[in-house]
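Chemist: sequence? don't have it. structure:
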């Protein structure tokens, strides 16, 4: 056998060995992925077993609870406000690229009394959401983090609708009248539009993002500082998204206080602010509807702690993620207080 023949034989032998190694490696990866998938399926099954589907009795116009009858207050509108963790909501996206809902707030707008109350909903709430494939085809529902409901849509209206549907089901079938989603850019636009928002820094970690945000300091937030204050969370600590909601409340109280001050000097401030975020929001409301909602917030005597509610429940930490589980029994009186009225 000549040299060329021997080289070719050695090449084939080496190729065969390499092929065996690659096949073994692929088999190992396949087994690993299979085991990982089965573990995830078992985890999902365990969650579904432990998390019963919420009873949808709040979908009814008249309900009985605690020996009393309640009717949905038609004057109180439920408006779901969604803070999306991406910049720009102008164009639709494919599944998984539209961002997640980093902040969720349900406004109870009393159109008769011209007041607003706010129900804060933890983003890590575990509930049933709609799942889709990468082409947007609906696969069904599964118990997942509520924040992901937005990600399975188109980054615009469909994402809002999936989130609205998930929140409605979570809240016992409560009808949600409207939604409004805003992107991260809107935070600094609105913040600077009222001349900045004054807050007190109560967490040491904020200074790692901005040295001016020192623990114990009172700061008037400008520009991107507002986004940092609202969105910062230490991912190395447990349940920081849950504790961050205290910061959300402080910021909203400060924002509306600043807005009231501005409005006393300039009665067109609200219109200008809303016009300034037109390219940063998605809503199913007409302009006159969300302007009325904003006016009702402005007309609330003083937006304070009594106007904020937090969905009752408990936060837990798993090997992978933080999770929040709603206390369904404790939730019902909160929803009745916000959206229903007692009848004879």
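Modeler: Structure received. From a predicted model like this one, the values you see are computed outputs, not experimental measurements.
Chemist: drop to CA atoms for contacts and neighbour counts, all remaining ones
Modeler: Will do.
Chemist: Okay, buried residues for the helix or strand residue 246 falls within please.
Modeler: For residue 246, the host element (DSSP states H and E) is helix 240-265. Of the residues in helix 240-265, 241-242, 244-245, 247-260, 262 count as buried by neighbour count, 16 or more other Cα atoms under 10 Å.
Chemist: distance between the longest helix that the chain contains and the chain's centre?
Modeler: Using DSSP state H to define each element, the chain has its longest helix at helix 3-50. Relative to the mean C-alpha coordinate of its chain, helix 3-50 is positioned 38 Å out (Cα atoms, centre = their mean, to the nearest Å).
Chemist: Can you tell me which helices and strands the helix or strand just after it packs against?
Modeler: Counting by DSSP H and E, the next helix or strand C-terminal to helix 3-50 is strand 62-65. When contacts are defined as 3 or more Cα pairs under 8 Å, 6 or more residues apart in numbering; DSSP states H and E, strand 62-65 sits against strand 68-72.
Chemist: who's in contact with the strand it packs on?
Modeler: 61-64, 336, 339-344 (Cα atoms under 8 Å, 6 or more residues apart in numbering).
Chemist: which among the residues you listed end up buried?
Modeler: Counted by 16+ other Cα under 10 Å, the contacts of strand 68-72 give 62-63, 336, 339-340 as buried.
Chemist: okay if I get these as JSON lines plus distance to residue 47?
Modeler: Listed next are the buried ones among the contacts of strand 68-72 as JSON lines, based on distance: Cα to Cα, whole Å:
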{"residue": "62", "distance to residue 47": "32"}
{"residue": "63", "distance to residue 47": "29"}
{"residue": "336", "distance to residue 47": "28"}
{"residue": "339", "distance to residue 47": "30"}
{"residue": "340", "distance to residue 47": "31"}
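Chemist: next up, a second structure to put side by side with the first:
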């Protein structure tokens, strides 16, 4: 089912802004008094166990693997060609973390269900923060004042959701960019992971199909909005597409590194990202050397449910922590 209208949410919050301000002011004053009283004569040393660099989990101590670089990938559900959405940020319909582990020489993809319920920072029409509240993770981007701030809000929300792990880079692309992305690799051979497109275009589970710029949007985006939790089926197709894309880019880099890097940078320069030309060169060299297979694909663990009348995905916090420790800690 569709996620709630972001503009309706913001309008409702703006009406509550003054009340929030008064309550917040009183709360801050009370907290300052309590904290000052409690800490009078106390040490204010930071507890390193609460820092993401060093954690204690299930009675064991772990340290963060500083060899890891995480890139947040966002697919935004808007197009500049649509006059109804050209002045809106849109929502991050597809979300994932691309993880380069320089110590293990591995690449991992962590898919983030768009309906995951977690804390996101909400703002009013003026961009002023209303604090953090539980809501769908794909709305975090929509509360930005522009595309860059939307990426930053999504990045902070994902980091907060995942035990405050650092996310160094981000990249967001809208629907207009899909064909440009496909142009880099031309035709892709992709194995269909499920039957979610069988009634749309005949693609069935197990089929190996050709993906071109004419059908790439259908493959990675189409879902049955009348069916509950259909975004989950689409997420599996997105992972299958990424596997094929990565494999093709790796071959292209091996055949002609400089030309492939130039193509990638040409695409990157047209989207919203903080990835530089030198980053692409660095990541390109990693791709040539690092291992990436389907068993390196992850999905945040949880279960489907409802938030009012909307699809929701409730994270299994215990399993999520297990996954984060496995990937990010040593």
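Modeler: Received the coordinates, thanks. Given the structure is predicted, the values throughout are model-derived calculations rather than measurements.
Chemist: between the following helix or strand past the helix holding residue 246 of structure 1 and helix 240-265, what angle do the directions make?
Modeler: For helix 240-265 of structure 1, the following helix or strand on the C-terminal side (DSSP H and E) is helix 269-276. Per axes from the mean of the first three to the mean of the last three Cα atoms, to 10 degrees, the angle that helix 269-276 of structure 1 makes with helix 240-265 is 130 degrees.
Chemist: Mean distance of helix 269-276 of structure 1 to its aligned residues in structure 2, please.
Modeler: On superposition with structure 2, the mean distance recorded for helix 269-276 of structure 1 (mean Cα distance after the TM-score superposition for structure 1) is 2.5 Å.
Chemist: So which other helices or strands are in contact with that helix?
Modeler: helix 185-193, helix 240-265, helix 287-299.
Chemist: Residue 218 of structure 1 matches what in structure 2?
Modeler: In structure 2, the residue matched to residue 218 of structure 1 (TM-score structural alignment) is residue 208.
Chemist: residues touching that match, list them.
Modeler: Applying Cα under 8 Å, 6+ apart to residue 208 of structure 2 gives the contacts 189-192.
Chemist: Which residue is the nearest non-sequential neighbour of residue 260 of structure 1?
Modeler: Closest residue to residue 260 of structure 1 apart from its sequence neighbours, by Cα to Cα, 6 or more residues apart in numbering: residue 298 at 6.4 Å.
Chemist: Tell me the counterpart of residue 169 of structure 1 in structure 2.
Modeler: Aligned by TM-score structural alignment, residue 169 of structure 1 pairs with residue 160 of structure 2.
Chemist: Tell me how many other residues crowd its match.
Modeler: Residues lying near residue 160 of structure 2 (other Cα atoms under 10 Å) number 15.
Chemist: so who does it touch?
Modeler: Residue 160 of structure 2 neighbours (Cα under 8 Å, 6+ apart): residue 119.
Chemist: To which residue of structure 1 is residue 131 of structure 2 aligned?
Modeler: By TM-score structural alignment, residue 131 of structure 2 lines up with residue 140.
Chemist: my guess is its match contacts residue 132, does it?
Modeler: Yes. Look at residue 140 of structure 1 against residue 132 with Cα atoms under 8 Å: they come within range, at 7.3 Å.
Chemist: Which one's more surrounded, these two?
Modeler: The neighbour comparison of residue 140 of structure 1 against residue 132 (other Cα under 10 Å) goes to residue 132, with 18 against 11.
Chemist: residues touching the more buried one, list them.
Modeler: Applying Cα under 8 Å, 6+ apart to residue 132 of structure 1 gives the contacts 95, 138-140, 152-153.
Chemist: And residue 10 of structure 1, by the same measure?
Modeler: Contact partners of residue 10 of structure 1, counting by Cα under 8 Å, 6+ apart, are absent.
Chemist: What's the local residue count around the spatially closest residue to residue 53 of structure 2 that is not a sequence neighbour?
Modeler: The shortest distance from residue 53 of structure 2 to any non-neighbouring residue, by Cα to Cα, 6+ apart, is to residue 64 (4.8 Å). Neighbours of residue 64 of structure 2 under the rule other Cα under 10 Å: 18.
Chemist: likewise residue 122 of structure 2?
Modeler: By the criterion of other Cα under 10 Å, residue 122 of structure 2 has 24 neighbours.
Chemist: a strand runs through it, doesn't it?
Modeler: Yes. Under DSSP: H, G, I helix; E, B strand; the rest coil, residue 122 of structure 2 falls within a strand.
Chemist: doesn't residue 136 make contact with it?
Modeler: No. Applying Cα under 8 Å as the test, residue 122 of structure 2 and residue 136 come out as separate, 11.4 Å apart.
Chemist: hey, where'd the helices end up in structure 2?
Modeler: Taking DSSP H as the test, the helices found in structure 2 are 6-15, 17-38, 147-161, 178-185, 198-201, 216-221, 230-255, 257-268, 277-289, 317-328.
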